[in-house]
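S.K.: Sequence below, structure please.
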Amino acid sequence: MPSPAPLRIVSANVNGVRAAFRRGMGDWLAARDVDILAMQEVRASTDDLAGLLGDEWSILHEPATAKGRAGVAIASRAGAHIHRVELGAADHDTAGRWLEADYEVNGRIVTVVSCYVPSGEAETPKQVDKYRFLDAMSERMSQLASHELAVVVGDLNVGHRTLDIKNWKGNVKRAGFLPEERAYFDRFMGAEGEEGYNAGAGFGWVDLGRRSAGEVAGPYTWWSWRGKAFDNDSGWRIDYQLATPALADAMVSYAVDRADAYDERWSDHAPVVVDYAI
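M.R.: Presented below is the predicted three-dimensional model:
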């Protein structure tokens, strides 16, 4: 009997899904044979999503409180069994930034989280809000670590290591690469140089991008629209798929779908595409 086809999970910060489709996201999606599509920065209504994706997709959507901002969604070829959106204290607005769903895949449950961490701004209230979100995220990820097959994907807005940012020396005091932010990721999968880093340290999560690429720069997933950042590959690796060990061991391929040219981009982020043999 042939083995089941791999499960393809994609994380994509779409930077506004309606604009992304105008720029060509639909053509990319039609050609990529995606099973589960986790999106961030949707910035649209559920009806907009349904109209763009079509009837073959089952859609879960957690919009932001403020219209036209943030928003996370998970679209799949089959419906989810359970979905959850609560994260952190009731007085902390995390709407549009965290969405969990459980899917049955070949008789096993796979938990998928689409996450959009606030970008923050050093030494401002925005950074305080970012740390509150990361605190709540850490608590939930410590709980999800007990699931056999779980993956947290999305625009996590932190470069964990110097390998993750092209110009890391120029960004050590900027949100996205602050030591305090990076320490959260040390808790998730271990610190650089720590025994068991990305192989059981911390909460035990595995950074699939680093496991796949090894100890090399990048591969980056975000480049500014401005200047020559994309052409020079002056990017940041801030889009992740973090998996529990059992799911990480099921990974059979990892790719960052970087556009061939600046004018072919449909977002300032590139999708992260992972196949799992389950």
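
S.K.: Going by C-alpha atoms from here, please, whenever you check contacts or count neighbours.
M.R.: Fine.

S.K.: Find the nearest non-adjacent residue to Tyr220, please.
M.R.: Arg237 (4.2 Å; Cα to Cα, 6 or more residues apart in numbering).

S.K.: what about that neighbour, how many neighbours?
M.R.: 27 (other Cα atoms under 10 Å).

S.K.: Could you measure from it over to Ala213?
M.R.: 12 Å (Cα to Cα, to the nearest Å).

S.K.: any common contacting residues for the two?
M.R.: Here Arg237 and Ala213 share the contacting residues Pro219, scored by Cα atoms under 8 Å, 6 or more residues apart in numbering.

S.K.: Now do the contacts for Asp275.
M.R.: Taking Cα under 8 Å, 6+ apart, one finds Pro6, Leu7, Arg8, Ile9, Met251, Val252, Ser253, Tyr254 in contact with Asp275.

S.K.: hang on, the second one packs against Val273?
M.R.: No - with contacts defined as Cα atoms under 8 Å, Leu7 does not count as touching Val273, sitting 10.4 Å away.

S.K.: How about Ala255: what's its closest non-neighbour residue?
M.R.: In space, Ala255 is closest to Val273, 5.1 Å off (Cα to Cα, 6+ apart).

S.K.: Please verify my assumption that the one you found contacts Val256.
M.R.: Yes - the pair Val273 / Val256 is scored as a contact, 6.2 Å apart, by Cα under 8 Å.

S.K.: and this one, so I can compare the two:
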Amino acid sequence: MGNSLFKLTSLNLNGIRSATSKGLEDWVAAQAPDCIGVQELKAQGTDVAGRFEQLAGLQGYFHYAEKKGYSGVALYSRHEPSEVIVGLGEPEFDAEGRYVELRFDTLSKKRSLVSCYFPSGSSSEERQQAKFRFLELIYPQLQRMNAERDYVLCGDVNIAHREIDLKNWKGNLKNSGFLPEERAWMSKLLDEAGLVDVYRHLHPEEGEGSYTWWSNRGQARAKNVGWRIDYQLASPALAVQARRASIYKEQWFSDHAPLTIEYDWTL
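M.R.: Reported below is the predicted structural model:
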């Protein structure tokens, strides 16, 4: 790859069929990322077969939900992995299609790219409790992985970490996505587990320009009443090599905007 930057994108599709009908493939072809981690495929293997195994020339690796039209994640990569890990090893969440990891291991380095879709707790207290169980499950796994290998997790985490990460923070203090327990979990992940919120590392004080999701209700997008809930969370050794980040808002493929970060490393 020479001295070119490694371009990594994360995007919640809110349905791959819907997103591609809005021009996603042309955009990916024009952007030419090395890898794109997507969440909320809302598709099964039968839907993907013959249509979405590749995206603009990138090879796809998938974790489908058992329930039709629900969840699901994928990584589309220009580079062939040495190993593919599907699922977290916990039946409750593996049935929901929330985690896929590509490993690019050599004799001298261990490196992974992950696409992960964290549960939303906004629909019911039952789902909020499931979200808390997921956070409890994935924390030690991310911490352990950080000790063993370098990685970047692309994901819709469904948590706005700080007050600058959403427009109406005062009105959301008791709402899923900005609960004290969720924000504390994010702080612990960054402070104790040692991961780096790469976008925030590059743009420490940016508020309204950093949003990645807008409700379909009202005129949230027009008024930029948004949330920053899509992340690239990286091991320090990789995060420090991040050179620039962008959130693409010129076209809309879903209710989320693509987050692209370019790193000064190769696989």
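
S.K.: Superpose the two chains and report the TM-score.
M.R.: Once superposed, the chains reach a TM-score of 0.91 (TM-score structural alignment, normalised by the length of the second structure), with 262 aligned residues with a Cα RMSD of 2.2 Å.

S.K.: just to revisit the earlier point, now for the residue nearest to Ala255 of the first structure: what does it line up with in the second structure?
M.R.: In the second structure, Val273 of the first structure lines up with Thr260, judged by TM-score structural alignment.

S.K.: Hmm, Ser10 and that match touching each other?
M.R.: Yes - if you go by Cα under 8 Å, Thr260 of the second structure and Ser10 touch, sitting 6.5 Å apart.

S.K.: Give me the more crowded residue out of the two.
M.R.: Taking other Cα under 10 Å, Thr260 of the second structure and Ser10 do not tie; Ser10 has more neighbours (28 against 24).

S.K.: List the contacts of Lys167 of the second structure.
M.R.: Glu208, Asn224, Val225, Gly226, Trp227.

S.K.: how many neighbours does the equivalent of the third one over in the first structure have?
M.R.: Right, the one you point to is Val225 of the second structure. Matched by TM-score structural alignment, Val225 of the second structure corresponds to Ser234 in the first structure. Other residues lying near Ser234 of the first structure total 16 when counted by other Cα under 10 Å.

S.K.: ok, for Ser234 of the first structure, nearest residue in space, not its chain neighbours?
M.R.: Nearest residue to Ser234 of the first structure in three dimensions, chain neighbours excluded: Lys166, at 5.3 Å (Cα to Cα, 6+ apart).

S.K.: Please determine how far the one you found is located from Ile238 of the first structure.
M.R.: Relative to Ile238 of the first structure, and taking Cα to Cα, Lys166 of the first structure is found at 12 Å.

S.K.: what's near enough to touch Gly176 of the first structure?
M.R.: Taking Cα under 8 Å, 6+ apart, one finds Ser119, Gly120, Asn157, Val158, Gly159 in contact with Gly176 of the first structure.

S.K.: In which helix or strand does the most centrally placed residue in the second structure reside?
M.R.: The centroid of the second structure falls nearest to Gly155 when counting by Cα atoms, centre = their mean (1.5 Å). Assigned by DSSP states H and E, Gly155 of the second structure falls within strand 150-156.

S.K.: Name the surrounding residues that touch stretch 8-21 of the second structure.
M.R.: Under Cα under 8 Å, 6+ apart, the answer for stretch 8-21 of the second structure is 33-43, 69, 115, 154-156, 230-232, 253-263.

S.K.: again, 7 Å this time
M.R.: Under the contact criterion Cα atoms under 7 Å, 6 or more residues apart in numbering, stretch 8-21 of the second structure has outside partners 33-42, 154-156, 253-254, 256-262.

S.K.: Check the offset of that stretch from the chain's centre.
M.R.: Stretch 8-21 of the second structure sits 11 Å away from the centroid of its parent chain (Cα atoms, centre = their mean, to the nearest Å).
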